[in-house]
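**Student:** pasting the sequence and the predicted model now:
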Amino acid sequence: MFTSQSHNDVEGDLVGGDKVDNSRTIVIHPVVNNAAGQELAVLYQKYKANGVGDPSHGQFSEKLQHYMSAITDGDVRGLDAKLRESGREDQLRTAMDLKERAFKSIMRYQTSRTAQRVYTIVLSELHAAFTLTVTPVIQEGAERVAVDQCINAILQSTKNILGENVFEFDVMDLLALLYYLGGNCHLRWDKC
């Protein structure tokens, strides 16, 4: 169906999508992943049914294990080195505390395969969004403020897919998971 826009009087810009003004700070509009949100809704229902969902029988899922293990063929610097070398010394104390918080949170749900899948989805969303949105901005040599705006955008975008959010993830929990990914060699805040 076609809607005619003729004879409309508009002051300013009329935009049907994202408007990017190249004279200002980088503007990022991450796309919300509806498939992830739908899968999370199903997982939440399973989890709420008995407080565990599908039991893990003492095993971590392979995909979650990938995020829990440090990659040995990439950037093997620790979180503190990555933050120092990217001029983020001011984040060191908070980042280390949040990384530990993320680890403890994941371990709290180790008996639930359902919860492991929730964490895997969230980590995967953060990792992909950082890689595809933040890393190119870092590689272009953007100022820290612009990089942080991109990081905030992916945190907000990830928060938006959580739906009912049975695990009560807040933005600081998501930031903790980003630091966790950085500490396990999955991402960095400086140029490659």
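**Tutor:** Arrived safely.

**Student:** please count neighbours and contacts with C-alpha atoms only from this point.
**Tutor:** Noted.

**Student:** and the residue nearest the centre of the chain, what does it touch?
**Tutor:** Centroid-nearest residue in the chain, with Cα atoms, centre = their mean: Leu126, separated by 2.3 Å. The contact partners of Leu126, taken as Cα atoms under 8 Å, 6 or more residues apart in numbering, are Ile154, Leu155, Thr158, Leu174, Leu178.

**Student:** try 6 Å
**Tutor:** Listed by Cα atoms under 6 Å, 6 or more residues apart in numbering, the contact set of Leu126 is empty.

**Student:** helix or strand: which one has Tyr47?
**Tutor:** Per DSSP states H and E, Tyr47 falls inside helix 34-50.

**Student:** please enumerate the helices of the chain.
**Tutor:** Counting by DSSP state H, the chain has these helices, from start to end: 34-50, 62-68, 79-85, 92-108, 113-129, 135-139, 144-161, 171-183.

**Student:** so how far is the fifth one off the chain centroid?
**Tutor:** If I follow you right, that is helix 113-129. Offset of helix 113-129 from its chain centre (Cα atoms, centre = their mean, to the nearest Å): 9 Å.

**Student:** going by neighbour count, list what's buried in it.
**Tutor:** For helix 113-129, burial by neighbour count (16 or more other Cα atoms under 10 Å) applies to 113-127, 129.

**Student:** what angle do it and helix 144-161 make?
**Tutor:** Between helix 113-129 and helix 144-161, the angle comes out at 150 degrees (axes from the mean of the first three to the mean of the last three Cα atoms, to 10 degrees).

**Student:** sorry, back to before: kindly reformat the helices of the chain as TSV containing distance to Ser56.
**Tutor:** Shown next, in TSV, are the helices of the chain (distance: least, Cα to Cα, whole Å):
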stretch	distance to Ser56
helix 34-50	12
helix 62-68	12
helix 79-85	29
helix 92-108	12
helix 113-129	4
helix 135-139	34
helix 144-161	24
helix 171-183	21
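
**Student:** between the ones you listed, which gets nearest to Lys191?
**Tutor:** In terms of Cα to Cα, the element of the helices of the chain nearest to Lys191 is helix 135-139, at 5.2 Å.

**Student:** and here's the other structure:
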Amino acid sequence: MFSRFRNILAGGDVVGRDKITNILPTPTQMDLLSQKYVEEKSNQEMTHVIIDELTHYSNEKHDIRDLKEKLQDAGFDYVIETGELLKEEVSKLIIRNQHYKSAQKIITYLLAEVESIFNAKIKAELLTVNEESALKLLFRTHLEREIQTHLGENVLEIYNRQINGMVYFLTGNCHLEWK
């Protein structure tokens, strides 16, 4: 029976019955950075150089007002204490991970995403917000859910508190305006 199949040239797969092809999704930028972070950490590949984009987000622009004043001016006095605590938490997150280039890139990517989401979806809706629960719902609806989809393995252990803290961090460093 097999003798009649000699001298056959297949231009692809030769399958005796059902062919099952598994196509895996292409790893995302966050997946690749997470893998790189795990490698850097296990190999103790540290850096003392802060990438430019993270420096951009970490440095305050020339606005004289601090986070408290910005939130007061926009009518959000009721989140000042929370905002200052969460801003500090993000600063600590950056300091804790500053010696790993991939961690810097992950944090920078997330800060850029938070800035984009805030400006595109949240800022316009702030006019209708007059209590903390409404603001939390706005952050949950537009910010937390979307950022969580990017986190993947979440090697830096960034949770909703830190995601929300990024808003206050960026506001305090003059990258976001609430009014």
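**Tutor:** Now that the structure is in, tell me what you want to look at. Bear in mind that the values here come from a model prediction, so they are computed numbers and not experimental data.

**Student:** quick one: TM-score?
**Tutor:** Scored against TM-score structural alignment, normalised by the length of structure 2, the superposed chains reach a TM-score of 0.75; 152 aligned residues with a Cα RMSD of 2.4 Å.

**Student:** re earlier: from the buried residues of helix 113-129 of structure 1, which is closest to Thr135 of structure 1?
**Tutor:** Ala129 (9.1 Å).

**Student:** what lines up with the closest one in structure 2?
**Tutor:** Alignment note (TM-score structural alignment): Ala129 of structure 1 maps to Ile117 of structure 2.

**Student:** got it, and Asn160 of structure 1?
**Tutor:** Aligned by TM-score structural alignment, Asn160 of structure 1 pairs with Thr149 of structure 2.

**Student:** who's in contact with that match?
**Tutor:** Neighbours of Thr149 of structure 2 in contact, by Cα under 6 Å, 6+ apart: none.

**Student:** so where is stretch 94-114 of structure 1 in structure 2?
**Tutor:** Aligning stretch 94-114 of structure 1 against structure 2 (TM-score structural alignment) gives residues 82-102.

**Student:** quick one: buried residues of that stretch?
**Tutor:** Of the residues in stretch 82-102 of structure 2, 83-91, 93-94, 97-102 count as buried by neighbour count, 16+ other Cα under 10 Å.

**Student:** equivalent analysis for stretch 32-45 of structure 2, please.
**Tutor:** Applying a neighbour-count criterion of 16+ other Cα under 10 Å, one finds Leu33, Ser34, Lys36, Tyr37, Val38, Glu40 buried in stretch 32-45 of structure 2.

**Student:** and the spatially closest residue to Leu162 of structure 1 that is not a sequence neighbour, how far is that from Phe130 of structure 1?
**Tutor:** Closest residue to Leu162 of structure 1 apart from its sequence neighbours, by Cα to Cα, 6 or more residues apart in numbering: Gly37 at 6.0 Å. Relative to Phe130 of structure 1, Gly37 of structure 1 is positioned 18 Å away (criterion: Cα to Cα, to the nearest Å).

**Student:** who has more neighbours, those two?
**Tutor:** A direct count of neighbours by other Cα atoms under 10 Å for Gly37 of structure 1 and Phe130 places Phe130 higher, at 23 against 20.

**Student:** how near is the aligned partner of Leu177 of structure 1 in structure 2 to Ser116 of structure 2?
**Tutor:** Under the alignment (TM-score structural alignment), Leu177 of structure 1 pairs with Met166 of structure 2. Met166 of structure 2 sits 12 Å away from Ser116 of structure 2, going by Cα to Cα.

**Student:** do the same with Asn164 of structure 2
**Tutor:** 14 Å.

**Student:** any idea how far Ser86 of structure 1 is from the nearest residue to Glu164 of structure 1 once chain neighbours are set aside?
**Tutor:** Spatial nearest neighbour of Glu164 of structure 1, excluding adjacent residues (Cα to Cα, 6+ apart): Ala41 at 7.1 Å. Ala41 of structure 1 sits 37 Å away from Ser86 of structure 1, going by Cα to Cα.

**Student:** who has more neighbours out of those two?
**Tutor:** Ranked by neighbour count (other Cα under 10 Å), Ala41 of structure 1 and Ser86 place Ala41 first, with 19 against 15.

**Student:** trace the more buried one over to structure 2, please.
**Tutor:** By TM-score structural alignment, Ala41 of structure 1 lines up with Asp31.

**Student:** what residue of structure 2 takes the place of Leu79 of structure 1?
**Tutor:** With TM-score structural alignment as the criterion, Leu79 of structure 1 lines up with Leu67 in structure 2.

**Student:** how close does that match sit to Phe169 of structure 2?
**Tutor:** 8 Å.

**Student:** these two: which has the busier surroundings?
**Tutor:** Applying other Cα under 10 Å to Leu67 of structure 2 and Phe169 shows that Phe169 carries more neighbours, namely 28 against 20.

**Student:** and that one, what does it touch?
**Tutor:** Contacts of Phe169 of structure 2 by Cα under 6 Å, 6+ apart are Lys87.
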